[in-house]
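Trainee: the sequence and its predicted three-dimensional model are supplied below.
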Amino acid sequence: MADHHDRADAARGEAERAQQGRLDYSSIGFITFDCLGWPVTAIPEGGGTHFIQDLTLAVSGAAGTAVIAAAKMGLSARAVGGVGDDMMGDWVLQRLGQFGVDTAAMQRRPGWRTSSSIVTTRPDGQRPALHMKGATGQFFVDDDLMPSVIDARVVHLGGVGLMDAMDRGRNAELARLAQAGGAVTTADVFAGSPDDLPAVASILPHTDYFMPSIEEAHALTGRSDLEGTAEFFLDRGVRCCVFTLGAEGAYYHHRDGTRFRVPAFQIDVRCTCGCGDAFDAGFAVALVRGMDPETAVRFAQATSALNALGLGSQAGVESFDHTWDFMLRTPHRERRAA
């Protein structure tokens, strides 16, 4: 059976033989407008005011963060999702364009509202948020749009479980067609309990790299161990699980038996918003560049760590060279005893 190296090499070869316009990365799903404040220690009572040090705007969400971070690191990238006919939608499309992201497959309809969040970032980097779901639940990739959406070396589904219209079987069909066309498929989720498993399970047989946070993976499976949680998804068709573990790093578990952990980098966290999504982007860059699995996970971890150094999703990510240099020079955290 071909291993993950063969799969990635085959996908890259297919991409090189494909039409000239094929992009590196297509990121489909949850794209949101964020307003973030830091540091927030409490919500004022009544009509009171607390003063903070920093305030920013960001395109965020599992697909939005990933596509901008990937573009910053040199991938030709496409964003696929929905925005509203509102000021937030104007800004999201403008911001994506500023990073060279292809927005031809972004959908906008009268009456839709852009998925948006108010993020109150705490001094320790945690980020309680108020979120309006908006157009993420409404956009749909129809048959006419499908060929252009899946025409990429890496096709990413970001935010499975939040895409109401797409989660009813269309995400699974998209991933199946992307694989059949030679793309490497990756997926991240928004999940809080086993009730979210049906939407996720439908894409698993067509997913090469499944990359949820460990909290989401545990919530979906009801398990608490790394290996058993990974095997749960492998048994349902995934080729490889790559779990983000927060301050404990990341865990890689492939169907071919390869498994390892990579520790987190030693940094002073400012904001954790979008860290897992930035990880997904770093992993996509590694796939396109043909990195071996352990280097790929380390590079994805470096992308996530840089994200955590800025305020707002992908703010700390600058370029491929900057991320690579950070990976080489930054020490890792000591692993806690199990």
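Mentor: Happy to help now that I have it.
Trainee: from here on, contacts and neighbour counts on C-alpha atoms
Mentor: Noted.
Trainee: any idea how far residue 40 is from residue 34?
Mentor: 15 Å (Cα to Cα, to the nearest Å).
Trainee: of those two, who's got more company?
Mentor: residue 34 (25 against 22; other Cα atoms under 10 Å).
Trainee: put this next to the first one:
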Amino acid sequence: MISVFGSANMDLVAYVSQAPKLGETVTGRAFHTVPGGKGANQAVAAARAGAEVTFLGAVGDDGFGIALRSTLVDAGIEVSALRQVPGASGIAHIVVDDSGGNSIIVVPGANGTVTGLTGDDHALISASSALLLQLELPIEGVTAAARAAREAGVQVVLTPAPSRPLPAELLEAVTLLVPNEHEAADLTGASDAESALEELLKLVPEVVITLGSQGALYGSRSGERLRVPAVKVEAVDTTAAGDTFVGALAVARSEGLGPEEALRFASAAASISVQREGASTSMPGRDEIDAQLAAH
């Protein structure tokens, strides 16, 4: 079982030809309300890729909270540890331009209340093969979850987004760190991915740096270094690419695939998601991922 301790947001997505500059108003071509949040996205990605998944986090007692819970349940995800708290659920305001690029503003809402673990959270994490973490929950909650996983011998996969300094106590519990190239640069100050990789491996045992259309770079303290190319497709919406990649990567690793095979599996999944609009709605099923791998 893969557990995900993370955020659930309702994504408010506006599609435009070109994102507005400061003080500018532009006309959009479409608007969608789509369940998302980095935690929920990774959970859906992992479930659709074939894993048994449980989700730990919080939603509000509003309509968005009902919809977010339903989305996770419909994906086959266990939600017994998804708390409901008074007030608003988290939202993300997303602008997507015609190149598929995006800019995002996150308002935490209920996610901001998850500052620690319940007894049920501890039990679910301890029973997992891997714990997926991101940084859209309060850092004290993320650190507590990572520490619980480490104490139970569970692999900890951290996506350091939104980018911020990482406390030593959190890094000490991380098995695999998966930043994109910008987050890797923020964490290390390095100007290129290869240098950032070497710096990050001083902090954690394994690192994958995602490079968008340039693929992904992997390294481990054992000395292994890999660069896996991305599957070449025409991107429509890259909003969920990173979360799809991480969810699928966790599944591949849990199934015993080696680093190169796992990265190719994750890249195939991400390549499908970017060809579709939305976050959780864009994520592929296992049959689709297998077909994409076979085709490339």
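Mentor: Thanks, I have it. Note that this is a predicted model, so its numbers are computed, not measured.
Trainee: residue contacts, the equivalent of residue 225 of the first structure over in the second structure?
Mentor: For residue 225 of the first structure, the aligned position in the second structure is residue 192, judged by TM-score structural alignment. Taking Cα atoms under 8 Å, 6 or more residues apart in numbering, we find residue 192 of the second structure in contact with residue 185.
Trainee: show me what residue 35 of the second structure aligns to in the first structure.
Mentor: With TM-score structural alignment as the criterion, residue 35 of the second structure lines up with residue 59 in the first structure.
Trainee: ok, now which ones touch the closest residue to its match other than its chain neighbours?
Mentor: Nearest non-adjacent residue to residue 59 of the first structure, counting by Cα to Cα, 6 or more residues apart in numbering: residue 33, 5.0 Å away. By Cα under 8 Å, 6+ apart, residue 33 of the first structure lies in contact with 57, 58, 59, 60, 88, 89, 92, 114, 115, 116, 117.
Trainee: so which of those hold up in the second structure?
Mentor: Retained in the second structure (both residues aligned by TM-score structural alignment, their matches' Cα atoms under 8 Å) from the contacts of residue 33 of the first structure: 57, 58, 59, 60, 88, 92, 114, 115, 116, 117.
Trainee: any chance of TSV for those, columns neighbour count and secondary structure?
Mentor: TSV is the format used below for those (neighbours: other Cα atoms under 10 Å; DSSP: H, G, I helix; E, B strand; the rest coil):
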residue	neighbour count	secondary structure
57	18	strand
58	21	strand
59	27	strand
60	28	strand
88	19	helix
92	23	helix
114	25	coil
115	24	coil
116	25	strand
117	20	strand
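Trainee: what about stretch 176-196 of the second structure, start to end distance?
Mentor: The straight-line separation of the ends of stretch 176-196 of the second structure (Cα to Cα) is 15 Å.
Trainee: pull the distance from it to the chain's centre.
Mentor: Offset of stretch 176-196 of the second structure from its chain centre (Cα atoms, centre = their mean, to the nearest Å): 16 Å.
Trainee: picking that back up, reformat the contacts of residue 33 of the first structure as a markdown table; add distance to residue 190 of the first structure.
Mentor: A markdown table is the format used below for the contacts of residue 33 of the first structure (distance: Cα to Cα, whole Å):
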| residue | distance to residue 190 of the first structure |
| --- | --- |
| 57 | 22 |
| 58 | 19 |
| 59 | 17 |
| 60 | 14 |
| 88 | 22 |
| 89 | 22 |
| 92 | 21 |
| 114 | 18 |
| 115 | 14 |
| 116 | 15 |
| 117 | 15 |
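Trainee: before we move on, the earlier item: helix, strand or coil for the equivalent of the residue nearest to residue 59 of the first structure over in the second structure?
Mentor: Aligned counterpart of residue 33 of the first structure in the second structure: residue 10 (TM-score structural alignment). Three-state assignment for residue 10 of the second structure (DSSP: H, G, I helix; E, B strand; the rest coil): strand.
Trainee: how much space separates residue 10 of the second structure from residue 139 of the second structure?
Mentor: Distance of residue 10 of the second structure to residue 139 of the second structure, computed by Cα to Cα: 21 Å.
Trainee: what of residue 273 of the second structure?
Mentor: Taking Cα to Cα as the measure, residue 273 of the second structure and residue 139 of the second structure are separated by 28 Å.
Trainee: comparing the two, which shows the higher neighbour count?
Mentor: Between residue 273 of the second structure and residue 139, residue 273 has the larger neighbour count (other Cα under 10 Å), namely 29 against 19.
Trainee: how about that one, what's its partner in the first structure?
Mentor: Using TM-score structural alignment, residue 273 of the second structure sits opposite residue 307 in the first structure.
Trainee: can you give me the distance of that match to residue 68 of the first structure?
Mentor: 12 Å.
Trainee: give me the common contacts of these two.
Mentor: Taking Cα under 8 Å, 6+ apart as the criterion, residue 307 of the first structure and residue 68 both touch residue 314.
Trainee: at which residues are the strands of the stretch 151-300 of the first structure located?
Mentor: 152-160, 184-189, 209-210, 240-244, 250-254, 259-262 (DSSP state E, counting those that start in this stretch).
Trainee: just checking, what packs against the longest one?
Mentor: If contacts are counted by 3 or more Cα pairs under 8 Å, 6 or more residues apart in numbering; DSSP states H and E, strand 152-160 of the first structure sits against helix 4-17, strand 23-29, helix 62-72, helix 170-180, strand 184-189, helix 275-289.
Trainee: give me the mean deviation of the fifth one from the second structure.
Mentor: In the superposition with the second structure, the aligned residues lie an average of 1.1 Å away from strand 184-189 of the first structure, counting by mean Cα distance after the TM-score superposition for the first structure.
Trainee: that strand corresponds to what range in the second structure?
Mentor: Using TM-score structural alignment, strand 184-189 of the first structure corresponds to residues 155-160 of the second structure.
Trainee: what's the spacing between that stretch and its chain's center?
Mentor: Here the centre of stretch 155-160 of the second structure is set off from its chain's centre by 9 Å, with Cα atoms, centre = their mean.
Trainee: repeat for stretch 160-171 of the second structure
Mentor: 15 Å.
Trainee: so which residues of the stretch 151-296 of the second structure form helices?
Mentor: Counting by DSSP state H, counting those that start in this stretch, one finds helices in the stretch 151-296 of the second structure at the ranges 168-171, 181-188, 193-200, 241-254, 259-273, 286-295.
Trainee: against the first structure, what's the mean shift for the fifth one, could you check?
Mentor: Looking back up the chat, that one is helix 259-273 of the second structure. Helix 259-273 of the second structure: mean distance to aligned residues in the first structure after superposition is 0.9 Å, counting by mean Cα distance after the TM-score superposition for the first structure.
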